[in-house]
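*Asks:* dropping a prediction and its sequence here:
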Amino acid sequence: MKINTVSIVGCGWFGLPLAKELVNQGFVVSGSKRSAEDALALELDNISGFVLDLDNSNDNQAHLNVKLHTDAIIINIPPSIRKSPGAYIRRLEQLKRLIAAHQYQKLIFISTTGVYPSCGKLVTEQDAQAHSEASEVLLQAESLFNQASNACVIRFAGLVGPARHPGRFLAGKTELAGADSPVNIVHLDDCVAAVTCVLSSDKVSDTYNLCAPEHPTRKEFYTQMARSLSLVEPEFGDIAQAGKVIDGSKISTELGFEYQHQDPMKICFTL
């Protein structure tokens, strides 16, 4: 069956560019925002906006059914675990109740590579484990949806792109640890392209990592990124960190996906 209609829960920094790209490719796209004003603004980009506040009761169930009961759904709710880990799970549980009666041709859940411990080695999709309170929450969130029929979890590495230039992340900081630890990042362009690829592919695995293939050291990367913005370069101390190398090649091997931004050291020229 062909996917024609897509609902995106969370049209923010990532969800909105994704929605625009899907519209450009001919999909009929619905997108959620938490306020009526923001939902209405989506109409300017030919996105059928609707209000969805998972912290409060959503009274118009019939309206939500129209917007959420599409051929495919992409769930993109920022974790905000440090502020309120319990709230994140409650929001997802509420969403699960709202869509429980519908069978999707494809359900894509956006997660993060925070599910992998800093073990000092290459990690693949099979290496996720509850190594911290945050990772426990992330894995619990994935488990709410990854058993659904036609579900696929996509784990993003550190996100960079418009308004998220990595040169600002550590600029001016001193005595930083992990100078030689590898960097794991992914550009917004690749996030949009990868989710679009999964959405359009007939047969996909249940989980994919998304991370740039090259992994410079933290010192190399953040020093150059700060320098590219003429900011104060970060200073690294002698404290080592094990780090990890996220293997994001599975999606390329299985689906033929090609990263547009393979070398993080060159990304500063495209932000």
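*Replies:* Here it is on my side, so go on.
*Asks:* all contacts plus neighbour counts: C-alpha atoms, from now on.
*Replies:* Will do.
*Asks:* can you check which helix is longest in the chain?
*Replies:* Among the elements of the chain assigned as helix by DSSP state H, the one spanning the most residues is helix 85-99.
*Asks:* which parts of the stretch 101-250 of the chain are helices?
*Replies:* Counting by DSSP state H, counting those that start in this stretch, the segments of the stretch 101-250 of the chain that form helices are 133-145, 188-200, 218-228, 250-255.
*Asks:* which helices and strands sit right next to the last one?
*Replies:* Which is helix 250-255. The elements that helix 250-255 packs onto, with contact taken as 3 or more C-alpha pairs under 8 Å, 6 or more residues apart in numbering; DSSP states H and E, are strand 207-210.
*Asks:* structure two is appended below for comparative analysis:
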Amino acid sequence: MTSTKKPRISIIGCGWLGKPLFQTLFKQYEVFCSTRQKEESSFENYCYNPPQSSSFWDCDYAIVAISTKDNYLETLKQIAAYVNSEAVVILLSSISVYREYDGEVDEETPITQTGKQYEAEILMQRLRKKLIVLRLGGLMGEDRISGKWSKVSTFEDGPVNYVHRDDVIGIIQKILLKKTSSGIFNVVAPQHPLRSAIHRSNAEKFGFKPGRFEGMTRRKILSKKVVEYLKYEFIYPDPLRFW
């Protein structure tokens, strides 16, 4: 990359997070987004299932924002092989990798109980020399309203580990600005109110009946590294004020 050339960014996955990320970065960078929805292929800079020969993969940054469903690990292998070897890959992972713990954890906490998400991180670390892993908390904001679930009525209480979608986008912008090329970062709002408090607050705001709570967890995912290393200031530090 040179100072006179806009970094070229390819986003794999144009869903609930990928689409607004594309719209935000499009204002500053040369950005492309891959989609599995054929009807979206007519949108500007959208690519429908780009083949290996596509210029889509010739990028400076590749942001992987796909679901863990549908042959996730095999899809990641394909992405790792297709993306330009010098590109920085940003893998959007999850704090589910810390499921074995019931206390405070950070990026240095050892993970001994592996699941699909952690296997994905290890796989990409093996296949890519420039890799950033963002372990996202529970994605909230806009139409994702904590407690307003039609199919769930009983919840476990405890401190939440949520993050607003706008902060995920903001942290990615900070990574691009700093030209970071490696690292693991927890992406979670720094405040952890109880889930029951958020549900009660949202029930009042949005007019739904809060569910019941049974049991208590104590897991808190710390995100000091994004604040200290990336110098990031959260737009929404308090999940009680996400909506």
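*Replies:* Thanks, I have it. The shown structure was predicted, so the numbers you read here are calculated from the model rather than taken from an experiment.
*Asks:* any idea which of the helices of the stretch 101-250 of structure 1 gets closest to N60 of structure 1?
*Replies:* Among these, the nearest to N60 of structure 1 by C-alpha to C-alpha is helix 133-145 (23.5 Å).
*Asks:* report the angle between that closest one and helix 85-99.
*Replies:* Between the direction of helix 133-145 of structure 1 and that of helix 85-99, the angle (axes from the mean of the first three to the mean of the last three C-alpha atoms, to 10 degrees) works out to 10 degrees.
*Asks:* circling back: buried set for the longest helix of structure 1?
*Replies:* Residues of helix 85-99 of structure 1 classed as buried: 85, 88-89, 91-92, 94-95, 98 (neighbour count, 16 or more other C-alpha atoms under 10 Å).
*Asks:* closest to H69 of structure 1 among these?
*Replies:* Checking those one by one against H69 of structure 1 (C-alpha to C-alpha), the nearest turns out to be L98, at 9.5 Å.
*Asks:* how close does that closest one sit to I77 of structure 1?
*Replies:* Separation of L98 of structure 1 from I77 of structure 1 (C-alpha to C-alpha, to the nearest Å): 15 Å.
*Asks:* tell me where structure 2 has strands.
*Replies:* With strands called from DSSP state E, structure 2 shows them at 8-12, 30-35, 46-48, 61-64, 88-94, 104-105, 131-136, 138-140, 154-157, 162-164, 183-187, 212-216, 220-221.
*Asks:* ok so, going back, just list what the longest helix of structure 1 packs against, helices and strands only.
*Replies:* If you count contacts as 3+ C-alpha pairs under 8 Å, 6+ apart, helix 85-99 of structure 1 packs onto helix 61-68, helix 133-145.
*Asks:* show me what S196 of structure 2 aligns to in structure 1.
*Replies:* The criterion is TM-score structural alignment: under it, S196 of structure 2 has K219 as its aligned partner in structure 1.
*Asks:* residues near its match, how many?
*Replies:* Around K219 of structure 1 there are 21 other residues, counting by other C-alpha atoms under 10 Å.
*Asks:* how much space separates it from L229 of structure 1?
*Replies:* Counting by C-alpha to C-alpha, the gap from K219 of structure 1 to L229 of structure 1 is 16 Å.
*Asks:* now D206 of structure 1
*Replies:* For D206 of structure 1, the distance to L229 of structure 1 under the criterion C-alpha to C-alpha works out to 39 Å.
*Asks:* what about the spatially closest residue to E235 of structure 1 that is not a sequence neighbour, distance to S230 of structure 1?
*Replies:* Nearest in space to E235 of structure 1, with sequence neighbours left out and distances taken as C-alpha to C-alpha, 6 or more residues apart in numbering, is T174 at 4.5 Å. Using C-alpha to C-alpha, we find T174 of structure 1 at a distance of 17 Å from S230 of structure 1.
*Asks:* returning to what we had before: make a markdown table from the strands of structure 2 and add distance to E119 of structure 2 and mean neighbour count to it.
*Replies:* What follows is the strands of structure 2, written out as a markdown table (distance: least, C-alpha to C-alpha, whole Å; neighbours: other C-alpha atoms under 10 Å):
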| stretch | distance to E119 of structure 2 | mean neighbour count |
| --- | --- | --- |
| strand 8-12 | 19 | 24 |
| strand 30-35 | 23 | 23 |
| strand 46-48 | 27 | 21 |
| strand 61-64 | 15 | 23 |
| strand 88-94 | 11 | 23 |
| strand 104-105 | 19 | 14 |
| strand 131-136 | 12 | 23 |
| strand 138-140 | 20 | 19 |
| strand 154-157 | 27 | 14 |
| strand 162-164 | 23 | 27 |
| strand 183-187 | 14 | 21 |
| strand 212-216 | 28 | 11 |
| strand 220-221 | 20 | 25 |
